[in-house]
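Trainee: give me the fold of what follows.
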Amino acid sequence: MRNKSIKKLNNKMNSKKVIVTFLILVCTIFNIGAQNITPDSKVLYKKVNGDSLYLHLFKPEISKKPTAAIVFFFGGGWVGGNPKQFYQQSKYFASRGILAISAEYRVKNTHGTSPFECVEDGKSAIRWVRENAKELNIDPNKIVASGGSAGGHVALTTALIKGLENVDENLSVSSVPNAVVAYNPVSDTTLKGYGSKKVVGRETEISPTDQVKKDMPPMLIFHGTKDKTVPFENAERFTRLMKEAGNDCELVAVDNMGHGFFNGDFFRKGTGNKYFNLTAYKTDVFLEKLCYLKEKPTLAENIKQVSCIGDSNTEATYPKFLQEKLGENYQVKNFGKGGATLIEGTNHPYFKKKEYKNSLKFTPDIVLIMFGTNDANVKWCLDKTRKTKFIGTPQEEFKSQYIKLINTYKRKNENAEIYVLTPLPIYEHAKSRDPEIKKRIKHLYDWVIPIIREIAEEQNVKLIDVNKLMKKAYKYTVDGIHLNQKGYKILAKKIAKEIK
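Mentor: Below is the predicted model:
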């Protein structure tokens, strides 16, 4: 199939691409994942019943020799979904020197189809890539099928299922991939697994566990041990059956994770890249063993997610500088909120802010909590008309709310390292906007800092005495409370030293 789209594709692939430096590659694209990722091009691979299906291509740097190719299929229960789900993975593997593709295929909500058409389209995509290997500059014997959930099922079935081929295609070209990588795939479509109601009367026809045979391509399977959508037992059983048939099949069990854990920050905003990195790294190693990739992965396998929690001194730039200091093995996110307090009845009680909710969604491994500057403000702590459900003194409320905050992160991740930070020093300053700054300073040292020290000891969490570490910060303050950029850089450096 050598149409106009292939000629355009060939011309584009002969143009020189800009080489991104290793540091930016790791720290910006894959550790942060915040930028807008788009494919280099889209190419039509199939027309069926009036529908046009495209492959979203992510091209490697120009190579004289043909490269391997990996084709991703998105998840969505064969009902919905979007190729963008695998843009972050595609971007990474293209950077590693192979052609990466995120494929469209028909789904029920858009095309009124069943899982059987999904399988047919997956086979069509693999066949098209192999048939056009020369134009794509790939090795037709190094094609990987990959995907997540229902898309993982599509990837598995391209290797396992005979039939369901589109008769209008060149069937002399194989639709079977040379390797498979599947992320929490549907591997059993009977009552023991997922999707039996969508394949009534044909439950075993496209059920991977029921179609295992010898001489299958090597496979790598990722599955969360607490997956409530596709039972982890299905992945264990599929892997066992594959090995019993003499096939190479590896299962990576990801402890305590549910369905869809492999998605990164690009597709699942705010979740972080911890498990994106883990799965991409292990996929990279798997492909390197097959000689589809060269050299070591260019991203960290295990990263720690760091949540910076606090008020305007957190919302400022110290988290950005902290990321620079900690490096690629950490992903730092800023969940600070200007004016935030732990006591209720203020303009910005932290528990009611989106920053708090987003910090929990991130599921941090390290939590840095710095509150008290605004809680010490006379405007709030001495306001007898302040609306709060807490019965007791402002000091008791501050301590109670602080402990409550700590416990929410402990429940989210029982292994999280939690640090409580004493607030930055407060100074009398010509640009201060607080007419009661002297009282605020007094409150800070009379009860805020002592309470934080008590909490650290009582709750068995770590203390970072920022107030002491930054005791000479006056020359960096801009208004007696906040620092300039140099000051926040120094703060980040000191915090990094404490937690690294």
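Trainee: alpha carbons only for contacts and neighbour counts from here, please
Mentor: OK.
Trainee: now do the buried residues in the longest helix anywhere in the chain.
Mentor: For the chain, the helix with the greatest residue count under DSSP state H is helix 394-412. For helix 394-412, the neighbour count (16 or more other CA atoms under 10 Å) marks 394-395, 397-399, 401-403, 405-406, 409-410 as buried.
Trainee: quick check: angle from the helix or strand just after it to helix 394-412?
Mentor: Of the helices and strands lying after helix 394-412 in sequence (DSSP states H and E), the nearest is strand 417-421. Following axes from the mean of the first three to the mean of the last three CA atoms, to 10 degrees, one obtains 160 degrees for the angle between strand 417-421 and helix 394-412.
Trainee: so after strand 417-421, what's the next helix or strand?
Mentor: Downstream of strand 417-421 (by DSSP H and E), the next one is helix 437-443.
Trainee: how about that following helix: buried residues?
Mentor: 437, 440-441, 443.
Trainee: in a markdown table: the residues you listed, plus distance to Val71.
Mentor: Converted to a markdown table, the buried residues of helix 437-443 look like this (distance: CA to CA, whole Å):
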| residue | distance to Val71 |
| --- | --- |
| Ile437 | 61 |
| Arg440 | 60 |
| Ile441 | 60 |
| His443 | 60 |
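Trainee: just the closest of those to Tyr488, please.
Mentor: Ile441 (20.2 Å; CA to CA).
Trainee: what's Val226 in contact with, if anything?
Mentor: For residue 226 the amino acid is Lys, not Val. Going by CA atoms under 8 Å, 6 or more residues apart in numbering, Lys226 touches 232, 255-259.
Trainee: nearest residue to Asn141 other than its sequence neighbours?
Mentor: In space, and not counting its chain neighbours, Asn141 is closest to Asn178: 6.3 Å by CA to CA, 6 or more residues apart in numbering.
Trainee: next, the second sequence, to be compared with the first:
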Amino acid sequence: MAESVLSQTFYPSPGGQELPLRLFSTAGAPRGAVLLFHGGGWLAGGPAMFDAHGRMLADRGLLVASAGYRLLGQGAASLADCVDDAVAAAGFFTALAAGYGLGPERIGLGGGSAGGQLALAAVLSRGVGAGALALFNPALDLRAPLPALTGSDQPLYTVLGLDAAAAGALSPMAMVGPGAPPCLIQHGTADRVVPIGQARRFQQAMVAAGNRCRLVEYDGADHGFFNPGAANADGVDNADGVDWCAATADVAAGFLLEHLKTARGAG
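Mentor: Prediction:
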């Protein structure tokens, strides 16, 4: 199989900026597509954070994009601005993927941590069409206490400058309902930022609403375990020798290709 090629373009943000979108493709016709949003607590990070996954997913037959978005304090006045950018990026990528013969039902959305929240908000709250969701330790409940980030039992939304009502409107846990696309969550059991309990509750809520939601747990893995070179929760290298970056890319590729190929119009 041909190696993936990285290119970069820009999409128009509702805030007036041109924001980066990194694209991974191969010479062959893609079997599906996925748009990813990076993590960093809505305060930091950039689309290059998904370069490793972008290459591996593209090598497995997907057209892959990783989008930047306005960060809080750096163009985004609120978390809603970040969601607006995610929706705009999805629209831009949908048009781009159409040039490869891929309709919206052949496109998945995903992201890590804060980026997972953006992907979920775009699909579950803002009506962005997607054939599947692929998430890596996503932030699922902005109303839950997160001592690792707040230093107390304060919920995450207090750090983000939100009130309880706004946090509820932006929390994926509050968005669960019937009709969601198939969803994959990969999460570490030792995550100290977004505890595994959040992922388990979200998965249960999705299934109870009649949706397909698969949760894959990685024993001993901390937050961000899917990034290249990530360590265990105790700060040492992954003791079992598994390359979590490659493993999570394999699982995500299999899930996406399974569900996107069965979408309407798939070849």
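Trainee: which of the buried residues of helix 394-412 of the first structure sit farthest apart?
Mentor: Among these, Pro394 and Lys410 lie farthest apart (CA to CA), at 24.3 Å.
Trainee: break down the stretch 1-150 of the second structure into its helices, ranges please.
Mentor: 51-59, 79-98, 114-120, 147-150 (DSSP state H, counting those that start in this stretch).
Trainee: for Phe37 of the second structure, find the nearest of those helices.
Mentor: helix 114-120 (4.4 Å).
Trainee: the closest one corresponds to what range in the first structure?
Mentor: Under TM-score structural alignment, helix 114-120 of the second structure corresponds to residues 150-156 of the first structure.
Trainee: that older thread, what range does the longest helix of the first structure cover in the second structure?
Mentor: Under TM-score structural alignment, helix 394-412 of the first structure has no counterpart anywhere in the second structure.
Trainee: same check on stretch 204-211 of the first structure?
Mentor: Going by TM-score structural alignment: stretch 204-211 of the first structure matches residues 168-175.
Trainee: contacts for the matching stretch?
Mentor: Residues outside stretch 168-175 of the second structure that contact it (CA under 8 Å, 6+ apart): 80, 117, 120-121, 124-125, 140-143, 202.
Trainee: that stretch: end-to-end distance?
Mentor: Criterion CA to CA, to the nearest Å; first-to-last residue distance in stretch 168-175 of the second structure is 9 Å.
Trainee: SS state for the equivalent of Ile221 of the first structure over in the second structure?
Mentor: In the second structure, the residue paired with Ile221 of the first structure is Ile185, using TM-score structural alignment. For Ile185 of the second structure, the assignment made with DSSP: H, G, I helix; E, B strand; the rest coil gives strand.
Trainee: Leu162 of the second structure now?
Mentor: coil.
Trainee: so how far is Pro155 of the second structure from it?
Mentor: 10 Å.
Trainee: so those two - more neighbours on which side?
Mentor: Pro155 (20 against 17; other CA atoms under 10 Å).
Trainee: residues contacting Asn10 of the first structure?
Mentor: Going by CA under 8 Å, 6+ apart, Asn10 of the first structure touches 135-136.
Trainee: quick one: neighbours of the residue nearest to Asn141 of the first structure, just the number.
Mentor: Asn178 of the first structure has 19 neighbours, counted by other CA under 10 Å.
Trainee: for it, list the residues it contacts.
Mentor: Contacts for Asn178 of the first structure (CA under 8 Å, 6+ apart) come out as 141-145, 217-218.
Trainee: highest neighbour count among these?
Mentor: Ala145 leads those on contacts (other CA under 10 Å) with 30 neighbours.
Trainee: how about that one, what does it touch?
Mentor: 70-73, 126, 155-156, 158, 177-181.
Trainee: spatially nearest residue to Ala221 of the second structure (excluding sequence neighbours)?
Mentor: In space, and not counting its chain neighbours, Ala221 of the second structure is closest to Gly188: 4.2 Å by CA to CA, 6+ apart.
Trainee: what of Pro228 of the second structure?
Mentor: Per CA to CA, 6+ apart, closest to Pro228 of the second structure is Cys245, 5.5 Å.
Trainee: which of the contacts of Lys226 of the first structure are buried?
Mentor: Using 16+ other CA under 10 Å, the buried members of the contacts of Lys226 of the first structure are 232, 257-259.
Trainee: okay, and which of those map to helices?
Mentor: Those of those lying in helices (DSSP H): Phe232.
Trainee: looking at the buried ones among the contacts of Lys226 of the first structure, which one is closest to Glu131 of the first structure?
Mentor: Of these, the one sitting nearest to Glu131 of the first structure (CA to CA) turns out to be His259, at 34.1 Å.
Trainee: residues contacting the counterpart of Gly46 of the second structure in the first structure?
Mentor: When the first structure is aligned by TM-score structural alignment, Gly46 of the second structure is paired with Asn82. Contact analysis of Asn82 of the first structure by CA under 8 Å, 6+ apart lists 74-75, 104.
Trainee: repeat that with 7 Å
Mentor: With contact taken as CA atoms under 7 Å, 6 or more residues apart in numbering, Asn82 of the first structure is in contact with Phe74.
Trainee: distance check, it against Val230 of the first structure.
Mentor: Applying CA to CA, the value for Asn82 of the first structure to Val230 of the first structure is 19 Å.
Trainee: need the counterpart of Phe93 of the second structure in the first structure.
Mentor: In the first structure, Phe93 of the second structure lands on Val129 (TM-score structural alignment).
Trainee: circling back to that earlier point, farthest-apart pair in the contacts of Lys226 of the first structure, please.
Mentor: Asp255 and His259 (11.8 Å).
Trainee: which residues are in contact with each of these two?
Mentor: Gly224.
Trainee: nearest to Ser312 of the first structure, of the contacts of Lys226 of the first structure?
Mentor: Nearest to Ser312 of the first structure among the contacts of Lys226 of the first structure, with distances taken as CA to CA, is Met257, at 33.3 Å.
Trainee: fine by me, thanks again.
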